[in-house]
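Colleague: All I have is the shape, not the residue letters:
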């Protein structure tokens, strides 16, 4: 009989419970999937989520920090990430996003080749400009 690998939900202390039936992150075996993260500041009990600010830079840096918190909760870091998806609300933000993303990964000290990345354009709730998810494989 084969043993089944346990699936573990990941919710770092910086996050509140999701508003619907999903996990912020899930680890199963050596795979870790981070759900889409927007630029909300760390959770404050009893208060609604608050965006990091109105700009693409503020929201992108916070969304990436939120992804990183879930990676860390699951025992991973950016070097373990093999796929990143970025969802933008405005096609005019693509060049600025690339600058922010590249600088962020440099600041994180990424030592391996960067992850594959897809960027798509979507509608998000009012005031939100960007969402980021990631897939990591741990050794």
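Modeller: Sure thing, it's come through. All of these numbers come straight from a predicted model, not from anything done at the bench. Numbers count the residues shown, from 1 in each chain.
Colleague: Every contact and neighbour count from this point should use C-alpha atoms.
Modeller: Fine.
Colleague: Regarding residue 9, what is its secondary structure?
Modeller: At residue 9, secondary structure determined by DSSP: H, G, I helix; E, B strand; the rest coil is strand.
Colleague: And residue 105, by the same measure?
Modeller: Following three-state DSSP, residue 105 is assigned to helix.
Colleague: Give me the neighbour count for it.
Modeller: Residues lying near residue 105 (other C-alpha atoms under 10 Å) number 15.
Colleague: next up, a second structure to put side by side with the first:
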């Protein structure tokens, strides 16, 4: 089995030494996405707008890999303020349907570009 590098212009270009995702067989490892607009490469303003853009970015990479957010089996969310946890649940419900993926939410002191939230995940493409 060989690995395939996933790249789409519908999500922000990598801002470091990583790929947007790597696909091995039917498993896709989604790199962390923050609320960057893929065209302007500017960070959305509020936590809610960053969450929405972050999930849009994850969706774009998922689709470029041949899947969709419904194929995500594990999601990791990193927050600079854990008091936004309820908002994560609210916005996530707009992009994911039950059964939801396994998930972790972790409080961190900082994220790239001053982002307030970031998410990465693992997707399994089912036929």
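Modeller: In hand now; what should we look at? Note that the coordinates shown come from a computational prediction; the quantities given were computed from them, not determined experimentally.
Colleague: Let me see the ranges of the helices in structure 2.
Modeller: Residue ranges of the helices in structure 2, as given by DSSP state H, are 47-64, 85-95.
Colleague: Run through the residues that contact the one residue sitting closest to the centre of structure 2.
Modeller: Nearest to the mean C-alpha position of structure 2, counting by C-alpha atoms, centre = their mean, stands residue 58 at 3.8 Å. For residue 58 of structure 2, the contacting residues are 11, 30, 33, 69, 120, by C-alpha atoms under 8 Å, 6 or more residues apart in numbering.
Colleague: now residue 55 of structure 2, nearest residue through space, not along the chain?
Modeller: Leaving aside its sequence neighbours, residue 55 of structure 2 sits nearest to residue 95 (C-alpha to C-alpha, 6 or more residues apart in numbering; 6.9 Å).
Colleague: Same question for residue 94 of structure 1.
Modeller: residue 88 (7.8 Å).
Colleague: just to revisit the earlier point, filter the contacts of residue 58 of structure 2 down to just the ones in strands.
Modeller: Among the contacts of residue 58 of structure 2, DSSP state E puts 30, 33, 120 in strands.
Colleague: Residue 77 is in contact with residue 71 of structure 1, correct?
Modeller: Yes - here residue 71 of structure 1 lies in contact with residue 77, judged by C-alpha atoms under 8 Å, at a distance of 5.6 Å.
Colleague: Tell me which of those two has more neighbours.
Modeller: Remark: of residue 71 of structure 1 and residue 77, residue 71 carries more neighbours, 26 against 19, as counted by other C-alpha under 10 Å.
Colleague: That one matches what in structure 2?
Modeller: Mapped onto structure 2 by TM-score structural alignment, residue 71 of structure 1 lines up with residue 62.
Colleague: burial of residue 80 of structure 1, as a residue count?
Modeller: By the measure other C-alpha under 10 Å, the count of residues near residue 80 of structure 1 is 21.
Colleague: so it touches residue 134, yeah?
Modeller: No - when contacts are counted by C-alpha under 8 Å, residue 80 of structure 1 is not listed as touching residue 134 (9.9 Å).
Colleague: and the equivalent of the residue nearest to residue 94 of structure 1 over in structure 2, what does it touch?
Modeller: Residue correspondence, TM-score structural alignment: residue 88 of structure 1 in this structure matches residue 79 in structure 2. Under the criterion of C-alpha under 8 Å, 6+ apart, the contact list for residue 79 of structure 2 reads 105, 106, 107, 108, 116, 117, 118.
Colleague: so which of those residues hold up in structure 1?
Modeller: Retained in structure 1 (both residues aligned by TM-score structural alignment, their matches' C-alpha atoms under 8 Å) from those: 105, 106, 107, 108, 116, 117, 118.
Colleague: Show me which of these is closest to residue 20 of structure 2.
Modeller: Minimum separation from residue 20 of structure 2 among these (C-alpha to C-alpha) is found for residue 118, which lies at 13.3 Å.
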